[in-house]
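In: turn this into a model:
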Amino acid sequence: MSWCKDGQARTTQVISGPRRFKKHVREELLARSVVVRWISNMKLSVCALLAVLLGLACPSPSSATAPVLSPRVVQEHRGEVPSGWVPVRRAEPDVILPLRIGLTQSNLEFIENYLLDVSHPESPNYGSHWSPAKVAAMFRPSRESIDSVQEWLANGGIDPTRISLSTSGGWLRANVTVEEAERLLETEYYVYEHEADGTEHIACENAYHLPEHISKHVDIVTPTLHFDIKLGSASIGRKRSPGWRGQKHGHGSQPTPPKMVGKSQKHQQYPADSLNSCADQITPACLRALYDFNYTAVATNRNSIGVVEYTPDIYNPSDFDVFFKRFSPSQVGQRPKMVSIDGGTIDVSRVTLFQTGDPWTQASFNNFLDAIDGSYCTFEHGDDPPYDAIYPDTSGERGAYTGTNQCGTAAPTYIISSSYAYDEYVLTPSYMQRQCAEYAKLGLMGVTVLYASGDAGVAGSDGECLDRNGNPSSSRNAKRFVPSFPPSCPYVTAVGATQMVSGASVDDAEVACQDGVISGGGFSNIFAMPSWQQSTVEHYLQTYPPSVTSANYNTSGSRAYPDIALNGAKYLTAVLGDWYPIYGTSASTPASAAILSAINDARLAAGKGPIGFINPIIYSSGFQDAFNDITKGANPGCGTNGFSAHPGWDPVTGMGTLNFSKLLAKWLALP
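Out: Predicted coordinates:
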């Protein structure tokens, strides 16, 4: 069970079969929700009627003995319980929930303008990145929001001594019982069980409500609707032995990396390093030739690049030496600098590894954001318990991290590469929007954030699609595409994948990757299309109208991705001492990060700042010829051909692959 009294799981006899009970619960909840909302909205008129009939006086809504009555509104809603979960019983009223309320942040409506001011090539303030202190001060929730929500909690029976405010002012916390939470949120909590392994979790059925005058001060309340929890001992996107293609975790309920491992056959012990064999195996020399990437770093003491990894995904130090011995002998013995976040460990510079989470509780995106941005932390032990790991880890397992959740202890690098993602439908819009804003804040501070776009084309990470009601389904009739988050966040740079065709040379054009993996891309169901992308995407839609329709994807003007691409097939990789070909946007993303980091190096050496948030630049007219255009291939899925690659930007390979020499010259010309 995710939440339990006194730290102990409690069991109750299941009332009836899970599927039958689920239908009964949904119908009962709907009926009760309608009645409760009707009563809430009718309270004053009923009192007035009784006053006329009985000659009594109604208490004034503004009197000291009766708080102002405000109609209830739906704060968040979920159409269906995620696949695999069924309700088995009501949550016991005295179970303790760690209630956390994410307050509305100030000035977020201006965040895109702020970001464009320091990121657009035509802005006079290009490159004038903000300090962390300025970012924290600009977006701190207002005193009105803090006071209003605290007063609402107190009027709801929560003693003020139980209410705590985070240091950033962004979150309010109070441990409450299920009974108290149900009264505050006008909802009912149930224990859900996962059919695959029996994992139990407490959540609301389909919605929770807030008073209308409070709703405007709140982004999100947890725990409520969220089912993004770890099942059993499953990891966040565990990459196992070669040949493993991704473990299924309850239909997208885990943050998983796009598939990296393709074909499982071993290569020869001492692979060739020839440009003539790049169509069969990608080596460092191949990448240099494909992307005109020839550069010697000169500002290594000032430059930085980071790769995010989530335990138990770790690197094997000896494999570095196997690889270096063959392709870069001078680097034998070198290792990335590891920043351990919340107990992250490895088996045994200039590149930083953000190893996040202990081997048992593990971690998620917000745990990482906590560590690099102290203003994002909540009061104690993590941001959002249903989504993120809670520390200290009280499991008692060997290696469990018993320290508190790290907050602002890891300095962000200039470039951060991450190869993990969720399917959008798994998360609530409020959760995604709040996290997306944090990536915008990193951009304001001069950080470039890259995310892999996914490896299943227009389908979800498990190959699932959405039905006409927006629910995940494996049915052939489910034709609606599944966007990926965070790639769909407009404030990250999403990276797709390309490949060389069989028999091609490094001088030949690449195509969209379809060998082993399919480059992910499409249109968000949550985020609007940013201004810097509109003209480019509209040109694509008008000039090359997709064969798919609004029945398949969001055509209302939403964020389109990926933004760029790079080779994602047949990377020759040392794995436990042997050589294997690796596939995926998980490979194209850190390779892109390395090329962009070299541009940072050159700018820093010239006395300039890092490139920061790059999306407004790469979509600008002055930069569009600095990419190798990909015009062949597609990203099929959901019983369709998906989208097709065409000249210019497309939702398969973005603007195309990086041409280092052209990009370097253009970025060095900027202030």
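
In: okay, CA-based contacts and neighbour counts for the rest of this
Out: Will do.

In: and the most centrally placed residue in the chain, what does it touch?
Out: Nearest to the mean C-alpha position of the chain, counting by C-alpha atoms, centre = their mean, stands residue 486 at 3.6 Å. Contact partners of residue 486, counting by C-alpha atoms under 8 Å, 6 or more residues apart in numbering, are 421-422, 432, 436, 451, 492.

In: that one and residue 436, how far apart?
Out: 7 Å (C-alpha to C-alpha, to the nearest Å).

In: same question for residue 556.
Out: 20 Å.

In: please say which of these two ends up with more neighbours.
Out: With neighbours defined as other C-alpha atoms under 10 Å, residue 556 and residue 436 compare such that residue 436 has more, 20 against 12.

In: what about the helices in the stretch 1-150 of the chain?
Out: 18-54, 111-119, 132-139, 143-155 (DSSP state H, counting those that start in this stretch).

In: one more, for comparison:
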Amino acid sequence: MEISMKVHEAISAPPRSYISNGPAPADTQLKLRNALAPSDPKGLIDALYNVSTPGSSSYGQHLSKEEVEKVVAPTAQASGAVNAWLSQAGVNATPISPTGDWLSITVPVSQANELFDADFAVHTHSETGKQTVRTMSYSIPSELAGHIDLVHPTITFPSSISLRPVVSTPSGPERSGIAPLASCSTSAITPACVQSLYGIPATKATQSSNQLGVSGFIEQFASQADLTTFLNTSRPDLKGATFALQTLDGGSNPQSGSEAGIEANLDIQYTVGVASGVPVTFISVGENFNDSDLGGFLDIVNFLLGESNPPQVLTTSYDSNENEISRSLANNLCNAYAQLGARGTSILFASGDGGVSGSQPQSCSEFVPTFPSGCPFMTSVGATQLTSSSGGETAASFSSGGFSNYFGTPSYQTAALDEQRPVQRLGTCVPGCRSDRGERRDRRERPGRDGGRHELCKPHLREHDRAYPSVKLQVIFLDFSLLPSFRPYFVFCARSFLPSFLAFLAAWVTWRKMLCIT
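Out: Sure thing, here's the model as predicted:
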């Protein structure tokens, strides 16, 4: 009997940063992930807010691994129907999540095209030259439309954002070492400065059960030798501190000096340097699968959901343009963060480095939100800069912020946003702005900061969207990452505030446990 197929997801064109090179070879192997619909998505969100909202009778009473799995596991009907369809096609599906809501299949392009009524093609990134295999649309059996959330990677391309921070060599005569600053400097933020600004104690943590997770991508590796040098200079009282390693997708963490990464070193150095004595794990995600950095996001969250005791905090200094991700994938990842949140893990992501316009080419002046900062179930962290060594702060111009186009305003933001609504003014509508996913939208204009006109696509001016960042923290750090000279480098990057906020949150968790607050 012929199966009735229905288009499940589609885009009209690849992102502007990609060039199509024609059909993918028929024998190219694809690893595709199938996300099944959860049995009770509303129950998960209700549980998350109940344990997270001060004043709630369930505040602080986080769910167990088993309780979360019971809420999000797909129904037996959904699992049975999807597995039966794949089995009939001769495809073996392997569960890759604790509840079986993610199924992995490996098939050649020829079979994937037939199975999903797709047309997988090779696409090359115009700047990096890196090739990826994607399709503009895919279909699933009509009877499975309510059982399958999405298939990935299909229409979502690897992020086009440059993930590397801006680095500058300090001016003035070189010194073999830099003494810890007792007070803050407008040109360099040290652990001592962060602790002073935000009241983070320098005494070592006493709760050994606390754990911090630091995500690592794009072959950014954290050096123990660099950490030792950094601590000897900036936190000599933490001499000998180390970090643990967890690898996924063929990830690694080589320790040769030439392979030390600025981003990874920055994250580890300031997490360890500010969160005094709290155990830190560096989670290095490799590129074994052709599913982009978002596949790594999925792997980390599914790995931690499978742990009996996940870390209290997970920080990730990487992001993507929201409009480069399908809504289904964005929603699925966001709900995965809700699962971890319900179990007591705080999820932190950098808000981005592209200012209000987002990290995008300037050929179109549409404001592009970053992902997953728009997800209401995690904390988006932005950046400030010191205006004086006494502690005055102002927003960092390169720190991203704005409103999501995918996620609505959560209840906890309503009051704050209502105060800002009266100042919003919309100008004339100008048709014809092309988004990065090949869609065309109307756009509007409003005055820019410099008195000029900035064209904004209509969806970016809706009044009921999730605002981000959630918090802001000091940026511009010293980094001792480039061996063998151990010369300090200034890192200008909105992502560089994350380690400090991670450490601040870890300290708060420690205080909370010490005070026996439930």
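
In: before we move on, back to that, can you pick the most crowded of the contacts of residue 486 of structure 1?
Out: residue 451 (29 neighbours).

In: residue in structure 2 matching it?
Out: With TM-score structural alignment as the matching criterion, the partner of residue 451 of structure 1 in structure 2 is residue 349.

In: that's a strand at its match, yeah?
Out: Yes. The assignment for residue 349 of structure 2 by DSSP: H, G, I helix; E, B strand; the rest coil puts it in a strand.

In: ok, now which ones touch it?
Out: 315-319, 372-373, 378-381, 498.

In: quick one on the thing from earlier: so which of the contacts of residue 486 of structure 1 are in helices?
Out: 432, 436 (DSSP state H).

In: closest to residue 276 of structure 1 out of the contacts of residue 486 of structure 1?
Out: Among those, residue 451 lies closest to residue 276 of structure 1 (C-alpha to C-alpha), at 30.5 Å.

In: how about the helices in the stretch 151-300 of structure 1?
Out: Counting by DSSP H, counting those that start in this stretch, the helices of the stretch 151-300 of structure 1 are 178-185, 212-215, 284-290.

In: with mean neighbour count and distance to residue 108 of structure 1 added, can I get the ones you listed in JSON lines?
Out: Converted to JSON lines, the helices of the stretch 151-300 of structure 1 look like this (neighbours: other C-alpha atoms under 10 Å; distance: least, C-alpha to C-alpha, whole Å):
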{"stretch": "helix 178-185", "mean neighbour count": "19", "distance to residue 108 of structure 1": "25"}
{"stretch": "helix 212-215", "mean neighbour count": "17", "distance to residue 108 of structure 1": "16"}
{"stretch": "helix 284-290", "mean neighbour count": "19", "distance to residue 108 of structure 1": "39"}
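
In: tell me which of those helices approaches residue 537 of structure 1 most closely.
Out: Ranking these by proximity to residue 537 of structure 1 (C-alpha to C-alpha) places helix 284-290 first, at 26.0 Å.

In: what range in structure 2 does that closest one sit on?
Out: Under TM-score structural alignment, the match for helix 284-290 of structure 1 is residues 191-197.

In: mean per-residue distance, that stretch versus structure 1.
Out: Here the mean offset of stretch 191-197 of structure 2 against structure 1 after fitting is 2.4 Å, by mean C-alpha distance after the TM-score superposition for structure 1.

In: chain center to that stretch, what's the gap?
Out: Chain-centre distance of stretch 191-197 of structure 2: 25 Å, with C-alpha atoms, centre = their mean, to the nearest Å.

In: please apply the same query to stretch 107-123 of structure 1.
Out: The answer for stretch 107-123 of structure 1 is 22 Å, by C-alpha atoms, centre = their mean.

In: what range in structure 2 matches it?
Out: Against structure 2, stretch 107-123 of structure 1 falls on residues 40-56 (TM-score structural alignment).

In: need the contact list for residue 494 of structure 1.
Out: By C-alpha under 8 Å, 6+ apart, the neighbours of residue 494 of structure 1 are 450-453, 487-488, 561-564.

In: do residue 345 of structure 2 as well
Out: For residue 345 of structure 2, counting by C-alpha under 8 Å, 6+ apart, the contacting residues are 310-314.

In: now those in TSV, with neighbour count and secondary structure?
Out: As requested, the contacts of residue 345 of structure 2 are exported to TSV (neighbours: other C-alpha atoms under 10 Å; DSSP: H, G, I helix; E, B strand; the rest coil):
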residue	neighbour count	secondary structure
310	21	coil
311	23	coil
312	21	coil
313	23	strand
314	25	strand
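
In: would you list these in TSV and tack on distance to residue 167 of structure 2?
Out: TSV is the format used below for those (distance: C-alpha to C-alpha, whole Å):
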residue	distance to residue 167 of structure 2
310	33
311	30
312	30
313	27
314	25
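
In: which of the residues you listed lies closest to residue 279 of structure 2?
Out: residue 311 (9.5 Å).

In: map the residue nearest to the centre of structure 1 across to structure 2 for me.
Out: Residue 486 of structure 1 maps onto residue 372 in structure 2, by TM-score structural alignment.

In: do residue 599 of structure 1 as well
Out: Checking TM-score structural alignment: residue 599 of structure 1 goes with residue 508.

In: secondary structure class for that match?
Out: helix.

In: next one: it relative to residue 483 of structure 2, how far apart?
Out: Applying C-alpha to C-alpha to residue 508 of structure 2 and residue 483 of structure 2 gives a distance of 34 Å.

In: ok, residue 344 of structure 2 next?
Out: Residue 344 of structure 2 sits 38 Å away from residue 483 of structure 2, going by C-alpha to C-alpha.

In: those two - which one has more neighbours?
Out: residue 344 (22 against 15).

In: which residues touch the more buried one?
Out: 60, 62-63, 312.

In: and these as JSON lines, adding distance to residue 512 of structure 2?
Out: Below are the contacts of residue 344 of structure 2 laid out as JSON lines (distance: C-alpha to C-alpha, whole Å):
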{"residue": "60", "distance to residue 512 of structure 2": "10"}
{"residue": "62", "distance to residue 512 of structure 2": "14"}
{"residue": "63", "distance to residue 512 of structure 2": "18"}
{"residue": "312", "distance to residue 512 of structure 2": "12"}
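
In: which residue ranges form the strands in the stretch 551-671 of structure 1?
Out: 558-561, 564-567, 571-575, 578-582, 627-628, 657-658 (DSSP state E, counting those that start in this stretch).

In: which one, of these, ends up nearest to residue 530 of structure 1?
Out: strand 558-561 (6.5 Å).
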